[in-house]
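In: I would like to see how this sequence folds:
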Amino acid sequence: MAGPQRKRGSPTVQWQQLIEQVRYSGRYATGEEAEDVLRAVLTVLGSHVSGDERCELARLLPVEAATILTAQIPLTEPLTAPGFVDAVARHLPPCTGPEARWATSTVLCLIAQLAGEDLSLRMLSELPRGYALLFGRAELTAAA
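Out: Got it, this is the predicted structure:
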């Protein structure tokens, strides 16, 4: 029998692997610290991603991450990028602004890698300007 094949839309990583990726990328000392960061960012992200993008992202995440993401009620108007970072900071007390920005960017960059180019661009198109940097992308503007 051939090796396992990944079904379309099935998780690409397991929960513990995702925590370890956050720990490594964010240079966190422990898995527990990385898990707290991951949970905080997913909680805030869950209130910002909706529709097909939310469903597609949830299918790509481990069950534990998808549950956190989809348990949130989407906001009618998303926060600005700085407001998003502030919301993450409130979930990680005591957390400074720079620490919250680092945590947010660490997780959102990993989410973008898991989501792929198409889904990442669709999620960014639904968010206010300023989020691209949090996802590890340049903020591009159309020429006049």
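In: contacts and neighbour counts: CA atoms only from here.
Out: OK.
In: in the chain, which helix has the most residues?
Out: helix 97-125 (DSSP state H).
In: helices and strands around it, which ones?
Out: Here helix 97-125 touches helix 15-26, helix 31-46, helix 51-60, helix 81-91, helix 131-134, going by 3 or more Cα pairs under 8 Å, 6 or more residues apart in numbering; DSSP states H and E.
In: Throw those into JSON lines and include distance to Ala66, thanks.
Out: As requested, those are exported to JSON lines (distance: least, Cα to Cα, whole Å):
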{"stretch": "helix 15-26", "distance to Ala66": "10"}
{"stretch": "helix 31-46", "distance to Ala66": "9"}
{"stretch": "helix 51-60", "distance to Ala66": "5"}
{"stretch": "helix 81-91", "distance to Ala66": "17"}
{"stretch": "helix 131-134", "distance to Ala66": "20"}
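In: Including mean neighbour count, could those go into JSON lines?
Out: Output for the helices and strands packed on helix 97-125, formatted as JSON lines (neighbours: other Cα atoms under 10 Å):
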{"stretch": "helix 15-26", "mean neighbour count": "18"}
{"stretch": "helix 31-46", "mean neighbour count": "21"}
{"stretch": "helix 51-60", "mean neighbour count": "17"}
{"stretch": "helix 81-91", "mean neighbour count": "19"}
{"stretch": "helix 131-134", "mean neighbour count": "20"}
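In: structure for this one too, so we can compare:
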Amino acid sequence: MPMRPEAFLDHIQERGEYRTREEAARVARVVLALLGAHLVGTVRAQLAARLPETYALILLNPLQAAEPLSPDRFVRVTAAWIGGATEKTALWDVGAVLSTVAAAAGDALLSEVLLQLPPGFDLLFGHPQPT
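Out: Next comes the predicted model:
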């Protein structure tokens, strides 16, 4: 069952301490577009199925990534796409969105998502994995 759009954005707005839901939505679109470029196949489809339709479509039609981005580069690219963002604010933005995605995904699916991502993304999702 996908998370309702209002609940999804409220969660991001609360986690990111954004003033408006629109700000939360803007950040969510950028982070999900970048995340979608890193995921493939059934894992991406299953994750999309847990998100509100608008955001599922962004995840399924991502920006093209020439190569998988390390967590640091993912944050840097996010900063470049969000007007006025710095690396520090982008790290905050990424955390707000990905922790919400993690909550929507559940532990089993999140583990599969993390297997498709470069090491260190577990921290961006707020779910450090034992090494």
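In: And the TM-score between them?
Out: Put the two chains on top of each other and the TM-score (TM-score structural alignment, normalised by the length of the second structure) is 0.93; 131 aligned residues with a Cα RMSD of 1.4 Å.
In: Pull up the aligned stretch in the second structure for the longest helix of the first structure.
Out: Aligned using TM-score structural alignment, helix 97-125 of the first structure spans residues 87-115 in the second structure.
In: Give me the buried positions along the matching stretch.
Out: Buried residues in stretch 87-115 of the second structure, counted by 16 or more other Cα atoms under 10 Å: 87, 89-105, 109-110, 113-114.
In: do stretch 65-77 of the first structure as well
Out: Of the residues in stretch 65-77 of the first structure, Ala65, Ala66, Ile68, Leu69, Thr70, Gln72, Pro74 count as buried by neighbour count, 16+ other Cα under 10 Å.
In: Present the residues you listed as JSON lines; the columns should include secondary structure and distance to Ala34 of the first structure.
Out: What follows is the buried residues of stretch 65-77 of the first structure, written out as JSON lines (DSSP: H, G, I helix; E, B strand; the rest coil; distance: Cα to Cα, whole Å):
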{"residue": "Ala65", "secondary structure": "helix", "distance to Ala34 of the first structure": "13"}
{"residue": "Ala66", "secondary structure": "helix", "distance to Ala34 of the first structure": "17"}
{"residue": "Ile68", "secondary structure": "helix", "distance to Ala34 of the first structure": "15"}
{"residue": "Leu69", "secondary structure": "helix", "distance to Ala34 of the first structure": "17"}
{"residue": "Thr70", "secondary structure": "helix", "distance to Ala34 of the first structure": "20"}
{"residue": "Gln72", "secondary structure": "coil", "distance to Ala34 of the first structure": "20"}
{"residue": "Pro74", "secondary structure": "coil", "distance to Ala34 of the first structure": "24"}
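In: now the corresponding residue of the first structure for Asp10 of the second structure, nearest residue through space, not along the chain?
Out: With TM-score structural alignment defining the correspondence, Asp10 of the second structure maps onto Glu20 in the first structure. Using Cα to Cα, 6 or more residues apart in numbering and skipping residues adjacent in sequence, the residue nearest Glu20 of the first structure is Gly31, 6.5 Å away.
In: try Ala29 of the first structure
Out: Nearest-residue entry for Ala29 of the first structure: Arg23, 7.2 Å, with adjacent residues in sequence omitted and distances by Cα to Cα, 6+ apart.
In: Done for today, thanks.
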